[in-house]
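*Asks:* A structural model of the following input is requested.
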Amino acid sequence: MMTLAAEIDKNGTSPEKLLAPVLSSFWDEPESWTLDTYHRHDGYEGLRKALAMSPDDLIAYVKDSGLRGRGGAGFPTGMKWQFIPQGDGKPHYLVVNADESEPGTCKDIPLLFANPHSLIEGIVIACYAIRSSHAFIYLRGEVVPVLRRLHEAVREAYEAGYLGTNVLGSGLDLELTVHAGAGAYICGEETALLDSLEGRRGQPRLRPPFPAVAGLYACPTVVNNVESIASVPAILNKGKDWFKSMGSEKSPGFTLYSLSGHVTSPGQYEAPLGITLRQLLDMSGGIRAGHRLKFWTPGGSSTPMFTEEHLDVPLDYEGVGAAGSMLGTKALQCFDETTCVVRAVTRWTEFYAHESCGKCTPCREGTYWLVQLLRDIEAGKGQMADLDKLNDIADNINGKSFCALGDGAASPIFSSLKYFREEYEQHITGRGCPFDPARSTLWADEKDDKNAHRGVNA
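*Replies:* The predicted model follows:
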């Protein structure tokens, strides 16, 4: 399949023409979040087509479309629905994970704020497919404006007959509950989220059993990301072949890329999977004037970092994986040459240490010791042996913790030592950080001049 870069060279297509606004196609319209606006853009037409199919045929249709989960792992959405056992006599639940809280990740919250009905329509379709009569949206509680807007959208959907008893005369009864979490990053992990929904402390569960067998209230449960479910209505309305015409063979469709950091125009860029960072930077005005790209993350702070040499890596699951990282949440954090890698990795690791639930020893103890070593190195108090010790501790966390939080904490350590070991050594031999934090504009310490930090937030 021809790459997007080759398509530009062949046809002279401008980079902007490669964008695929579907979820974001009317975000800039007045009151884009209302049901009236959603109706003007074929709202709930996908649901009508879905209800004309049998649940099993609907699952097969979504599976054939090739839609993969947009929450990070990229697991096929239709296959996840298919795992739900039928005829078991138990209630089935759909839980939408809207607990977006990883550093750099900012796609689901803007989507809910600007176009909440795309999610609600997707929820109704998914519940019909898995034969569920109760769905939950687990939203990050700090985003109160989004919570209010989502509540209003749910009210509109009930009033219009898209939720409640006998949805559109189909015989489907569906209740939708919006739950605001208390603000814990660990609750983004699906089993910790389920524990939190049940009123317990959010901690990952031992698996098996998996949520598809024993999830919420020990019943079969599908846990999907916001963008994954919100993408389903367009697939039903416009067809699976239309969806597969975008992206790559194994990673079809459109998706939201969150571009942030030292870029001229940060924001959400909805494009087919397989676009490159170079093309996205062309659209966004590039790295801020007078500077150059130093390193970047393809999928948030929990994915191994890339450098300038990876600008042309196709941003799909296979391309990023082959280059040594993960597509994750497609949170493209870009850092220029003024940024200290040690400082960046230290801040990320402090986040993971703070957000560790403490259930498993490798993560609880390992992230603590990573922070101690990194702080010493950043302050010029480290030793050369600390670099190997960092690597060893990260290796003792990676793949050995209860959930992926440990892996996410280890990733920046491994990749930064791989690409920027000399910078770590420079902190040790020079007895301090050679970078001026005020020039980066990304972090502010209380001791720094806060006026010098006004600018782009990572």
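*Asks:* switch to C-alpha atoms for all contacts and neighbour counts from now on
*Replies:* Will do.
*Asks:* can you pull out the helices in the stretch 151-300 of the chain?
*Replies:* Across the stretch 151-300 of the chain, reading from the start of the chain, the helices by DSSP state H, counting those that start in this stretch fall at 190-197, 211-214, 226-230, 232-238, 240-244, 277-284.
*Asks:* out of those, which gets nearest to Leu174?
*Replies:* Leu174 lies closest to helix 226-230 among the helices of the stretch 151-300 of the chain, at 16.0 Å (Cα to Cα).
*Asks:* show me what counts as buried in the closest one.
*Replies:* The neighbour-count check on helix 226-230 (16 or more other Cα atoms under 10 Å) flags 226-230 as buried.
*Asks:* that one: how far from the chain's middle?
*Replies:* The chain centroid and the centroid of helix 226-230 are separated by 11 Å under Cα atoms, centre = their mean, to the nearest Å.
*Asks:* tell me which residues are up against it.
*Replies:* Residues from elsewhere that reach helix 226-230 (Cα atoms under 8 Å, 6 or more residues apart in numbering): 23, 67-71, 77, 96-98, 108, 111, 118-123, 126.
*Asks:* same thing with stretch 387-404?
*Replies:* By Cα under 8 Å, 6+ apart, the list of residues contacting stretch 387-404 from outside reads 189, 204-206, 359-363, 366, 369-370, 373, 406-407, 409-410, 413-414, 417, 424.
*Asks:* kindly list the longest strand within this protein.
*Replies:* For the chain, the longest strand by residue count, based on DSSP state E, is strand 254-261.
*Asks:* for Gly321, which of the helices of the stretch 151-300 of the chain is the nearest?
*Replies:* Shortest separation from Gly321 across the helices of the stretch 151-300 of the chain is recorded for helix 277-284, at 15.0 Å, computed as Cα to Cα.
*Asks:* the closest one to strand 254-261, inter-axis angle?
*Replies:* Inter-element angle recorded for helix 277-284 and strand 254-261: 80 degrees (by axes from the mean of the first three to the mean of the last three Cα atoms, to 10 degrees).
*Asks:* can you give me the buried ones in helix 277-284?
*Replies:* Using 16+ other Cα under 10 Å as the burial criterion, the residues of helix 277-284 that qualify are 277-281, 283-284.
*Asks:* any idea how far Asp36 is from the most centrally placed residue in the chain?
*Replies:* Taking Cα atoms, centre = their mean, the centroid of the chain lies closest to Thr329, which sits 2.9 Å from it. Note on Thr329: its distance to Asp36, by Cα to Cα, to the nearest Å, is 30 Å.
*Asks:* follow-up on the earlier one: going through the contacts of stretch 387-404, which ones are buried?
*Replies:* Among these, those that count as buried by neighbour count (16+ other Cα under 10 Å) are 189, 204-205, 360, 362-363, 366, 369-370, 373, 406-407, 409-410, 413-414, 417, 424.
*Asks:* before we go on, could you also do this sequence so I can check it against the first one:
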Amino acid sequence: MSEPTTLAPVLSDIWDADRSWTLQTYLAHGGYQGLRAALRQDPATVVATVKDSGLRGRGGAGFPSGMKWGFLPPPDGGPRYLVVNADESEPGTCKDIPLMMASPQHLIEGVAITSYAIGCNHAFIYVRGEVLHVYRRLLRAVEEAYAAGYLGKDVLGSGYDLDVTVHAGAGAYICGEETALLDSLEGLRGQPRLKPPFPAVAGLYARPTVVNNVETIASVPGILRGGAGWFTSMGTEKSAGHGLFSLSGHVTRPGQYEAPLGITLRELLDMAGGVREGHQLKFWTPGGSSTPIFTAEHLDIPLDYESVQKAGSMLGTRALQIFDETTSVVRAVTRWTEFYKHESCGKCTPCREGTFWLAQVLQRLEAGQGTSEDIDLLLDLCDNILGRSFCALGDGATSPITSAIQYFREEFEAGTHTPADVLFPLERSALFTYTPRRGAGQLAGVHA
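*Replies:* I've put the predicted structure just below:
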């Protein structure tokens, strides 16, 4: 193995500390120094610092955060809001939930700094409804921050007031889309809004609103504490800073690896013990299931926004799902497509109808009952969805299909005569063995 690249534990620095989720532990490791530094500055200076740091949105799009904050119109005497998107639902993505679970004060301090910078007096954290334990932990963390004077009236004697509301969603993938999230937060059905107007002009309650991902906001305290130069010393020229890389699937030591942007999967796999013993890498996702897949040929692509895009995919949420040679590409893509079909909000025809038909065709191919025309039909369906759906859900549903056909067309062709379960038996790709017993089952240990 090559010499591993140094990790950059910033957000994950105290995850292994005793009771890391408490305010006491956070303060013992330099917590809220960033907020104190921010309150000594003019809000515009704080925005400029974040711009200079090059921090880009960590939720998938990678848009420069300081620039996003700067899009807000001049104050008009009315309220403006910060909304934190904690509705982490993308298959394979699992960075925000462990961050909120292990160190929620990172997020809350970031919320306070960001709210001060944009002139917000009421911020919202929209949490995925299924993760009740995280919701409770955030509520407790907010209580601690209020009691210590980091939230509420006259924060740290600065004269600045801030309230924070933690809101639990009802469990819909579409509410991860920022405008659907805003509708849900207002009590409406979670469906994307037509843009423009953008949230910066008319967002929550038709007021200027900044919507940012959990990791984005949690990265702000470090920038205020260490300075923009400290942040840009990590990563690449256009993709600055550190990020959480989530390795899952057929990897020896899955988990969160916080490293500078620009690290490669080869380097991450070296630190994670490589692909599970006795097997080889077949394909992987650089940013979750809605990004075009990569193969072993892409092991040395720098994991930054520009390099991944140039190679034909997207960095997305840095959800690195690793699949070895025992995995059927057709089966994996079919499962993802069934998810997108189920989670389509139904607002637009290309996504509502297109994901349904994509799933139908893929299920035929998985069962070995496809026709010679099915592959071209899949590509034609994807072409009619891509760029024509109301939001990015439709586009994301097409990405794994078109890329899988590009790299593994022969497996789709095999779906015209042989079921995927025959070509790639489930028990070979499973991480755990499943032993049926009296109609139920149990996990019987790791399967090599």
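*Asks:* TM value for the aligned chains?
*Replies:* The TM-score (TM-score structural alignment, normalised by the length of structure 2) is 0.96; 444 aligned residues with a Cα RMSD of 1.8 Å.
*Asks:* thinking again about what came up before, want to try CSV for the buried residues of helix 226-230 of structure 1, with distance to His453 of structure 1 as columns?
*Replies:* Formatted as CSV, the entries for the buried residues of helix 226-230 of structure 1 read as follows, by distance: Cα to Cα, whole Å:
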residue, distance to His453 of structure 1
Val226, 33
Glu227, 32
Ser228, 35
Ile229, 38
Ala230, 36
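*Asks:* of those residues, closest to Lys90 of structure 1?
*Replies:* Sorting these by distance to Lys90 of structure 1 puts Ile229 at the head of the list, at 22.8 Å, by Cα to Cα.
*Asks:* strands of the stretch 1-150 of structure 1, start to end?
*Replies:* Remark: strands of the stretch 1-150 of structure 1, listed N- to C-terminal, are 93-98, 134-139; assignment by DSSP state E, counting those that start in this stretch.
*Asks:* most tightly packed of the ones you listed?
*Replies:* Ranked by mean neighbour count under mean count of other Cα atoms under 10 Å, the strands of the stretch 1-150 of structure 1 are led by strand 93-98, which reaches a mean of 26.
*Asks:* which residues in the stretch 351-458 of structure 1 form helices?
*Replies:* With DSSP H, counting those that start in this stretch as the definition, the stretch 351-458 of structure 1 shows helices at residue ranges 361-378, 385-397, 404-429, 437-440.
*Asks:* what range does the first one cover in structure 2?
*Replies:* So that's helix 361-378 of structure 1. Here helix 361-378 of structure 1 aligns to structure 2 at residues 349-366, judged by TM-score structural alignment.
*Asks:* please apply the same query to the longest one.
*Replies:* The alignment of helix 404-429 of structure 1 onto structure 2 (TM-score structural alignment) spans residues 392-417.
*Asks:* ok, stretch 286-300 of structure 1 next?
*Replies:* So in structure 2, the equivalent range for stretch 286-300 of structure 1 is 274-288, judged by TM-score structural alignment.
*Asks:* now the terminal residues of the matching stretch, how far apart.
*Replies:* One end of stretch 274-288 of structure 2 sits 19 Å from the other (Cα to Cα).
*Asks:* now stretch 342-352 of structure 2
*Replies:* The first-to-last residue distance of stretch 342-352 of structure 2 comes to 9 Å (Cα to Cα).
*Asks:* ditto for stretch 23-39 of structure 2
*Replies:* End-to-end for stretch 23-39 of structure 2, by Cα to Cα: 19 Å.
*Asks:* contacts for it?
*Replies:* Outside of stretch 23-39 of structure 2, the residues that reach it under the criterion Cα under 8 Å, 6+ apart are 14, 17-20, 46, 103, 105-106, 109-110, 112-113, 116, 141, 144-145, 156, 158, 221-225.
*Asks:* and with 6 Å instead?
*Replies:* 113, 221, 224-225 (Cα atoms under 6 Å, 6 or more residues apart in numbering).
*Asks:* in structure 1, what stretch matches that stretch?
*Replies:* Mapped onto structure 1 using TM-score structural alignment, stretch 23-39 of structure 2 spans residues 35-51.
*Asks:* show me which residues of that stretch are buried.
*Replies:* Applying a neighbour-count criterion of 16+ other Cα under 10 Å, one finds 35, 37-38, 43-48, 50-51 buried in stretch 35-51 of structure 1.
*Asks:* starting at the chain centroid, how far to it?
*Replies:* The mean C-alpha position of stretch 35-51 of structure 1 is separated from the chain mean by 25 Å, Cα atoms, centre = their mean.
*Asks:* likewise for stretch 268-282 of structure 2?
*Replies:* Computed by Cα atoms, centre = their mean, the separation of stretch 268-282 of structure 2 from the middle of its chain amounts to 23 Å.
*Asks:* how long is that stretch from one end to the other?
*Replies:* Taking Cα to Cα, stretch 268-282 of structure 2 runs 16 Å from one end to the other.
*Asks:* hmm, who's touching that stretch?
*Replies:* Defining contact as Cα under 6 Å, 6+ apart, one finds that stretch 268-282 of structure 2 is touched by 250-253, 295, 323-325.
*Asks:* state the distance from Asp163 of structure 2 to Ile118 of structure 2.
*Replies:* Computed with Cα to Cα, the distance linking Asp163 of structure 2 and Ile118 of structure 2 is 14 Å.
*Asks:* who has more neighbours, those two?
*Replies:* In this view Asp163 of structure 2 and Ile118 are compared by other Cα atoms under 10 Å, and Ile118 has more residues nearby, 22 against 16.
*Asks:* ok, the more buried one - contacts?
*Replies:* For Ile118 of structure 2, the set of contacting residues under the criterion of Cα under 6 Å, 6+ apart is empty.
*Asks:* now do it against Phe71 of structure 2, distance only.
*Replies:* Noted for Ile118 of structure 2: a distance of 10 Å to Phe71 of structure 2, by Cα to Cα.
*Asks:* and for Gly222 of structure 2?
*Replies:* From Gly222 of structure 2 over to Phe71 of structure 2 the distance is 23 Å, taken as Cα to Cα.
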